[in-house]
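Asker: show me how the following folds:
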Amino acid sequence: MNFRVPEGHTLHRLAGLHHRWYAGSPVRVSSPQGRFAADASVVDGAVLESAEAHGKHLFHVYGPDRVVHVHLGLYGTFTDGDTPVAEPVGQVRMRLVGADRWTDLRGPTRCELLTDGQVDALRARLGPDPLRADADQERVWARISRSRAPVAVLLMDQSVVAGVGNVYRAELLFRHGVHPSVAGRDLDRSTWDAMWPDLVALMRLGVHRGRIDTVRDEHLPEATGRAPRQDRHGGEVYVYRRAGMPCLICGTPVLTEVLAARNNHWCPTCQPG
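Answerer: Next up is the predicted model:
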């Protein structure tokens, strides 16, 4: 089965839901599986102050030096429901129970209690997040514009820009006609100035819809008469996981290659080398 790490819009969507459901009230925190039990006991019954995301990382803030950090990785998932709480099913790493909602976390790469200093150190290793108000476009450009690495690799480097994954990377490059192998230092500044706000808009749309949609209105199925995309991830995209299929704009077969250990997709006509 083809798994991928959830991209930044997913974590921001989860942060928004968890903040709305639990912030401002005491939360029961437990670890039915047992692996998070010691840390869960520290915050069990405490008031959740906020839930926020940075890139692919989720933070539940319970107060000074009491921050639960979650990184879903390839297999992590959250499930939730209305109270009363159901019996745990499977390996539930962390369970949250509020006044009228419950949430279970299974299979994350990381679920741990951090101090404020540890959170600061973690975030210092991450690049700006397009979905955060404190994102610094110039900091991203400074890293990209002096690098010999392909721009497709740089966009996936979480220390350059946090939250972008395989889908947003491929789709952003397609939408701006940039070949994946173009070196960061050879990317035109005007192109980057168009790419950044487009990335912000696409990821915000992802938060709102809970899926990744990157196809412009004039290329949607209802506008062109083509069949809608059939994919378990949902959303309408130009090139991601469309290898061998015709480009939605020019009809050229979409290509794919392994780039930095990840499958990349592009159109050789719309994104000339």
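Asker: use CA for all of it now, contacts and neighbours both
Answerer: Fine.
Asker: okay, buried residues for the longest helix seen in the chain please.
Answerer: Counting by DSSP state H, the longest helix found in the chain is helix 189-209. Neighbour-count burial for helix 189-209 flags W192, M195, W196, D198, L199, V200, L202, M203, R204, L205, G206, V207 (criterion: 16 or more other Cα atoms under 10 Å).
Asker: can I get the residues you listed in CSV with distance to V140?
Answerer: Output for the buried residues of helix 189-209, formatted as CSV (distance: Cα to Cα, whole Å):
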residue, distance to V140
W192, 10
M195, 12
W196, 9
D198, 14
L199, 13
V200, 13
L202, 17
M203, 16
R204, 18
L205, 21
G206, 21
V207, 22
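Asker: wait, which of the residues you listed is closest to E49?
Answerer: Checking the buried residues of helix 189-209 against E49 by Cα to Cα gives V207 as the nearest, at 21.4 Å.
Asker: here is the second sequence; please produce its structure so I can put it next to the first one:
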Amino acid sequence: MPEGHALHRLARRQQQQFGGQRVRVSSPQGRFGPEAALLDGKRFTAAQAWGKHLLYTFDDGDPATGNAMVHIHLGIYGAFTEETLPMPDPVGQIRMRMVGDDLGVDLRGPNACELYTPPDLEALVRRLGPDPLRADADPSLAAAAIARSRRAIGSLLMDQKVIAGVGNIYRAEVLFRAGIDPLRPGTTVTPEEFAAIWADLVALMEVGAQRGRIHVVRPDDDHGAPAYASNRPRTYVYRRAGEPCRLCGTPIAWQELEGRNLFWCPSCQS
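Answerer: Modelled structure (predicted):
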């Protein structure tokens, strides 16, 4: 599943590609057919991300019909593909096709692609924690949630109700960079430690949103063992179980925590 930086990058790109244009919307697969018909011909006014959720706003300038919103959650298998015009004939299960002045995008395999109302958006925002990449984020909400929980900080950082958009890579890497044991209860994380974690998330996720690649290893440490797979980021601990820590040489530890793989250095994060 894409981490939050990827959704913000996608929202920024689609805002540049379609913002202000009247777009053609269809659903070759048919599952989004009636909704696409309502959107077809409207002006694409905004794309934004909230954590791992993508939201579009459309407006046709008619007060009688008003604005329309679409909520997309890519999940594990969802993805967009871009094509210059003219678009080729649809191939495969395309949930939504959106065509602007110069190019079009096809959406396949999302967990959700649905019309949203203002109450729907309010409900979504209420159940999400602050997003490090949003200017309106209030980190004090996440700090308070962590301070009153005895769950492991490694679990809390992955809980979208606590912080929106953080995935397994950022979870593992910011805790390593902060020198914090991922199994420590949230109640033991000091305000200063949380402030450092939040600041690091803001900085690292913005780099990811701008570059389209996760980059978490500091320049002085960016050497030695290669990334865990081709075309993947070099990491301190993520997917490096049993390999020597880049800083101290201790074998990287692994265990499952609440159904997700957890990686850390027992020495640097003691």
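Asker: what's the TM-score here?
Answerer: Once superposed, chain against chain, the TM-score is 0.95 (TM-score structural alignment, normalised by the length of structure 2); 264 aligned residues with a Cα RMSD of 1.1 Å.
Asker: hang on, the earlier thing: mean per-residue distance, the longest helix of structure 1 versus structure 2.
Answerer: Overlaying structure 2 shows helix 189-209 of structure 1 at a mean distance of 0.8 Å from the equivalent residues (mean Cα distance after the TM-score superposition for structure 1).
Asker: that helix maps to which residues in structure 2?
Answerer: Taking TM-score structural alignment as the measure, structure 2 aligns residues 191-211 with helix 189-209 of structure 1.
Asker: who touches that stretch?
Answerer: The contact list for stretch 191-211 of structure 2 (Cα atoms under 8 Å, 6 or more residues apart in numbering) reads 4-6, 8-9, 132-133, 139, 143, 170, 174-175, 178, 213-216.
Asker: quick check: PyMOL command selecting the buried ones in those residues.
Answerer: The following PyMOL line selects those of the contacts of stretch 191-211 of structure 2 that are buried, judged by 16+ other Cα under 10 Å:
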select buried, resi 4+5+6+8+9+132+133+139+143+170+174+175+214+215+216
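Asker: so what corresponds to I153 of structure 2 in structure 1?
Answerer: Residue mapping for I153 of structure 2 onto structure 1 gives V151, with TM-score structural alignment as the criterion.
Asker: surely that match and A170 touch.
Answerer: No - contact criterion Cα atoms under 8 Å: V151 of structure 1 and A170 do not qualify, at 10.5 Å.
Asker: pull up the overlap in contacts between these two.
Answerer: Residues touching both V151 of structure 1 and A170 (Cα under 8 Å, 6+ apart) are P180.
Asker: strands of the stretch 1-150 of structure 1, residue ranges please.
Answerer: Secondary structure of the stretch 1-150 of structure 1 by DSSP state E, counting those that start in this stretch: the strands cover 28-30, 50-54, 57-63, 66-71, 77-82, 92-97, 101-106, 110-114.
Asker: make JSON lines out of these and add mean neighbour count and distance to H233 of structure 1.
Answerer: Shown next, in JSON lines, are the strands of the stretch 1-150 of structure 1 (neighbours: other Cα atoms under 10 Å; distance: least, Cα to Cα, whole Å):
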{"stretch": "strand 28-30", "mean neighbour count": "22", "distance to H233 of structure 1": "30"}
{"stretch": "strand 50-54", "mean neighbour count": "22", "distance to H233 of structure 1": "21"}
{"stretch": "strand 57-63", "mean neighbour count": "22", "distance to H233 of structure 1": "20"}
{"stretch": "strand 66-71", "mean neighbour count": "21", "distance to H233 of structure 1": "19"}
{"stretch": "strand 77-82", "mean neighbour count": "14", "distance to H233 of structure 1": "14"}
{"stretch": "strand 92-97", "mean neighbour count": "23", "distance to H233 of structure 1": "23"}
{"stretch": "strand 101-106", "mean neighbour count": "20", "distance to H233 of structure 1": "19"}
{"stretch": "strand 110-114", "mean neighbour count": "19", "distance to H233 of structure 1": "23"}
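Asker: in TSV: the ones you listed, plus distance to R242 of structure 1.
Answerer: Putting the strands of the stretch 1-150 of structure 1 into TSV (distance: least, Cα to Cα, whole Å) gives the following:
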stretch	distance to R242 of structure 1
strand 28-30	42
strand 50-54	29
strand 57-63	28
strand 66-71	28
strand 77-82	26
strand 92-97	35
strand 101-106	30
strand 110-114	31
